[in-house]
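Asks: Show me the folded form of this:
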Amino acid sequence: MRVTLINPNICMQKGDFFGTGIPYLPMSLAWVAGSLRSNHDIMVIDAFGENPMHFRTEGKLHIQGLTIPQILERVPKDTEAICVYAAKVVAFTVTKDIVRALRKEFQVPIIILENTQSVVAYSLKVAGKEFLDAGADYCLIGESENRIEKLLVAIREKKTPAFDGILYRKDGKDVLIDKKEYIMNLDELPFPAWDLFPLQNYWKLGYAHGPMQGKYVPLLTSRGCPYGCKYCVVPETNARRWRFRSPKNVVDEIEHWVKTLGVTEFHFEDLNPTVRKERITEMSKEIIARNLKISWKIVAGTKVETMDKDTVTWMAKAGCTYISISPESGSPAVLKLMDKPFNHELALDLVRHMHKQGITTQACFVLGFPGEKPEDLQLTRKYVRKLVRAGIDEVALFVMTPIPGSNQFSALDGYENYSQLTFTPTWRKDFRRLSTFRNRLYVEFYLLKLIFHPIKLFLQPFNVLFRNFKTKTEMTAFRTLKLMRALATS
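Replies: So this is what the prediction gives:
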């Protein structure tokens, strides 16, 4: 079949240059393309990547990339199915607009693909009905590689789909067959089809999700997460199932992109890549054995308790230069509310060791979780101080937002649409208070860094100037300046 895959635009919330507008490469879509290409004629339309510095503003969003008419022009007239990637929650309204326009222009089946491997995505069990209302025919819930082929066969044979992980409308009623199956042997999947995406345009941007210093691609070395954090959508999209690729399979992919695309940098976008520290150690040794001169970065966070000093040492030897961890709160009481286990003292010890190994580190926090008290915020503040002394290089402070599919989805209200569910939720009644605390803590962080690690702080402006990014903060400063200049001239 002739199948068109569409990655929607990148969207940025007005006034939020730090938390939105991040150009995540569409990993799950690339994996689907890799799985389909052997049996189907695949066309990829990357609405962001094909024209990333073109801006338009609609309501409270700045939208980067192709216009909807440009997307429609690129869809082959003989396409037999169109798959639209439900990439990020901030792009929800724009993605719906794309679906509406496709429905008016084409009579072929429109399929929405869930992004199951991101904390900034959303569950189609919750949000899928709005896509059906906009004109979509099917929503695939869960991993798409093991479902899209079944759906295409059903479409070709004109049969009603009967497999798990699908939402569709029949005779005016929504039919949901919830997901039961998860891909357990990830080594059997073909590598993602990055050659079908405009990587050069992403590289030319000079910024990414993780701090970039050259040609990069994201890696997904595992899927899912075994933890049940209540602010996160992942327990819903992955049912707390963690599955992993073998070290050999991961390094095979690394070597493939080094040889075919000249990639020198790899951004691990796993939800929790280090669950088995032995796997990470073995992978590090395999990189060293193959003499691959690369850098790799854990940019989406990992569970610090799953590592030890020996693991970190091997990671550094193999080229790991960046690790993000997620304490989320300095308060044990809030962590209990979140259902988030975290060992504060162990994390401090490992951050000290990462600092000695030359690995740049980030710690992420969630502010404003329901039930959090002022004294809990002060415990977070005190823990940030301890992290600075231990050598943490940067912190990220997010204000909790109710992601569709998360345990806390119904805990807050006041937003107008899902695109407002960012980590700068200005619609929250307590946002001003939380934002004030966040800004003051950022200032305190840099003042403490000036005291305890002045050389690192002194070098940061030069890292921005010469685009030698060590931290996301440095890269974000560059990205913000570039986007503000582009918006001013658009």
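
Asks: When you work out contacts or count neighbours from here on, use the C-alpha atoms and nothing else.
Replies: Will do.

Asks: ok so residue 183 is a strand residue?
Replies: No: per DSSP: H, G, I helix; E, B strand; the rest coil, residue 183 lies outside any strand segment and is coil.

Asks: Go ahead and confirm it touches residue 146.
Replies: Yes: counting by C-alpha atoms under 8 Å, residue 183 does reach residue 146; the two are 7.3 Å apart.

Asks: so what's the residue located most distally from the centre of the chain up against?
Replies: For the chain, the residue at maximal distance from the C-alpha centroid (C-alpha atoms, centre = their mean) is residue 171, at 36.0 Å. Going by C-alpha atoms under 8 Å, 6 or more residues apart in numbering, residue 171 touches no other residue.

Asks: and it, how far is that from residue 135?
Replies: Distance, residue 171 to residue 135, by C-alpha to C-alpha, to the nearest Å: 14 Å.

Asks: in the stretch 101-250 of the chain, which spans are strands?
Replies: 110-114, 138-140, 166-170, 173-177, 216-219, 222-223, 243-244 (DSSP state E, counting those that start in this stretch).

Asks: elements contacting the last one?
Replies: It stands for strand 243-244. strand 222-223 (3 or more C-alpha pairs under 8 Å, 6 or more residues apart in numbering; DSSP states H and E).

Asks: Report the distance from the strand it packs on to the chain centre.
Replies: Averaging C-alpha positions (C-alpha atoms, centre = their mean, to the nearest Å) puts strand 222-223 13 Å from its chain's average.

Asks: Mind listing residues that contact that strand?
Replies: For strand 222-223, the external contacting residues (C-alpha under 8 Å, 6+ apart) are 117, 186, 241, 242, 243, 244, 245, 270, 271, 272, 273.

Asks: Let's compare: structure for the following, please.
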Amino acid sequence: MIRVTLVYPFFKPFYDNSLFRFPPLGLGYIAASLKSQGVQVELVDCTFLSREQAVSRVKQSKPNILGFYSMFSMKKTTMELAALLRNDCELLVVGGPLPTLDPAGYLDIFDVVILGEGEVAMTEIAECHEKCVGFSDVDGVAFKDNGLVTQTSPRKQVEDLDSLPFPAREFFDNEAYKQHYLRRFGYSISPLITSRGCPFSCDFCSRPVFGKSFRSRSAGNVVDEVEEIAGFGYDRIWFADDCFTLNPERLLGVCDELVKRRVNMSWECLSRVDTMDHEVAVKMRRAGCLRVFFGIESGNNEVLDLMRKQITVEQARKAVFNAKAAGLQVGAFFILGYPGENDETVLDTVRFASGLPLDYLSFTLPYPIPGTALFERVKVNDGFVVEDWEEPKNMALIRHKLLYSSGFSEAKLKFAIGKAHIQFYGRRFLGKRGFHIVGSPFERATDVAFKLMR
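Replies: Below is the predicted model of the structure:
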């Protein structure tokens, strides 16, 4: 029987302050699909391992095929680890967002690159390897033929997501993940994806694997997996869809099914502000939702148009207040210093964000990710090149890095982020009246300081 070992090359998040650190669902789906076809599967999730431990586990599994997941922040680690294990397998395969966008960049070490969704492709690759035939008839892959990169026909996306087996969570180190979250937040949480694809075209967003075509699972299928996750002992679900609330009818169907089955699991999700009305927020809360996150990104409508967000500042304000009125905690994400911004638009965002009744907020600098319109624009305008996408140890203020030639200096944007956090938490801890007395002079003084900086 052919043996496949899947590797998630992210190492030890001991100093990682990211709000989310989850097991590799994509590899879990591939493992489940391989397992359903009778393939012997192992999964090595490096999150809580040293490199030595990871290499040892892979070697102990004695794989015929070694399959890696790689994204923008993992390329260097992926290539180094694959090179170490090159002689411990017969075939090296890689998939994920960056390999899909840049297959040639991986084919010096890897034999095959999966382009897009990997469940069916990996199963077919394993079958071809076992039969000792080539991969030219496998859709959605790239490989070298006589030294030249060859790509096969694009693979059709999986339309019936209910047909996919649930991720093989038995391969994850569930106890390590639960303890990781219990230590940091007092509860354990596990991800679940109920849909694929996003029909929007935000300037900074890349979707090379799932594409634009929105496909979703049935409410019953979703809640079946929620109950399975509960069986692993997790306290909470993170619905990891790009926008869990995109289709209100489907969303309310999931909420109704959770209530009907009396599932005792709280949950969180990402949402768009133009989908969060009062009825939706109330039903989400009744179905166990505790917290919702919005990608608002800017407090200026002109900048939102530059980002192609297709939302307005007023929609964002209403969505936050609708969610809060329903008893939900609310988090929001903002970007400062977007290409095309000026001092006033940055300060608009700082004022808007710090004045909202949020429970959590995050400010970042714009990161031009390969495959996005933003990346292509700054590459042309600024001679922008990224050689190393390794992610920093955490996203604390001092770790933010300006990756392209901007109209703002890195120091100026970091000043704006620090100012925004002080104003936000100042309002929370001092109250509206207290902040007006103490914080207003600070806000005015730092507005002037920001404008004077270069």
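
Asks: Reformat the strands of the stretch 101-250 of the first structure as JSON lines; add mean neighbour count and distance to residue 282 of the first structure.
Replies: Output for the strands of the stretch 101-250 of the first structure, formatted as JSON lines (neighbours: other C-alpha atoms under 10 Å; distance: least, C-alpha to C-alpha, whole Å):
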{"stretch": "strand 110-114", "mean neighbour count": "26", "distance to residue 282 of the first structure": "31"}
{"stretch": "strand 138-140", "mean neighbour count": "26", "distance to residue 282 of the first structure": "34"}
{"stretch": "strand 166-170", "mean neighbour count": "20", "distance to residue 282 of the first structure": "37"}
{"stretch": "strand 173-177", "mean neighbour count": "13", "distance to residue 282 of the first structure": "39"}
{"stretch": "strand 216-219", "mean neighbour count": "23", "distance to residue 282 of the first structure": "17"}
{"stretch": "strand 222-223", "mean neighbour count": "24", "distance to residue 282 of the first structure": "15"}
{"stretch": "strand 243-244", "mean neighbour count": "20", "distance to residue 282 of the first structure": "13"}
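
Asks: Which among these is found nearest to residue 262 of the first structure?
Replies: Closest approach to residue 262 of the first structure among the strands of the stretch 101-250 of the first structure is made by strand 216-219 (8.9 Å; C-alpha to C-alpha).

Asks: Please list the outside residues in contact with that closest one.
Replies: Residues contacting strand 216-219 of the first structure (C-alpha under 8 Å, 6+ apart): 25, 27, 203, 263, 264, 265, 266, 267, 268, 269, 270.

Asks: ok, now stretch 230-245 of the second structure?
Replies: 174, 178, 187-198, 226, 251, 265-272, 275-276.

Asks: got the end-to-end distance for it?
Replies: End-to-end distance (C-alpha to C-alpha), stretch 230-245 of the second structure: 22 Å.

Asks: what's the answer for stretch 64-82 of the second structure, then?
Replies: 14 Å.

Asks: hmm, which of the contacts of stretch 230-245 of the second structure are the buried ones?
Replies: 174, 178, 188-198, 226, 251, 265-272, 275-276 (16 or more other C-alpha atoms under 10 Å).

Asks: Which of the residues in stretch 93-111 of the second structure are classified as buried?
Replies: Result for stretch 93-111 of the second structure [16+ other C-alpha under 10 Å]: buried residues 93-101, 103-104, 106-107, 109-110.

Asks: can you check stretch 344-358 of the first structure too?
Replies: Buried, per 16+ other C-alpha under 10 Å, within stretch 344-358 of the first structure: 344, 347, 348, 350, 351, 352, 353, 354, 357.

Asks: whereabouts in the second structure does that stretch align?
Replies: Taken onto the second structure by TM-score structural alignment, stretch 344-358 of the first structure occupies residues 313-327 there.
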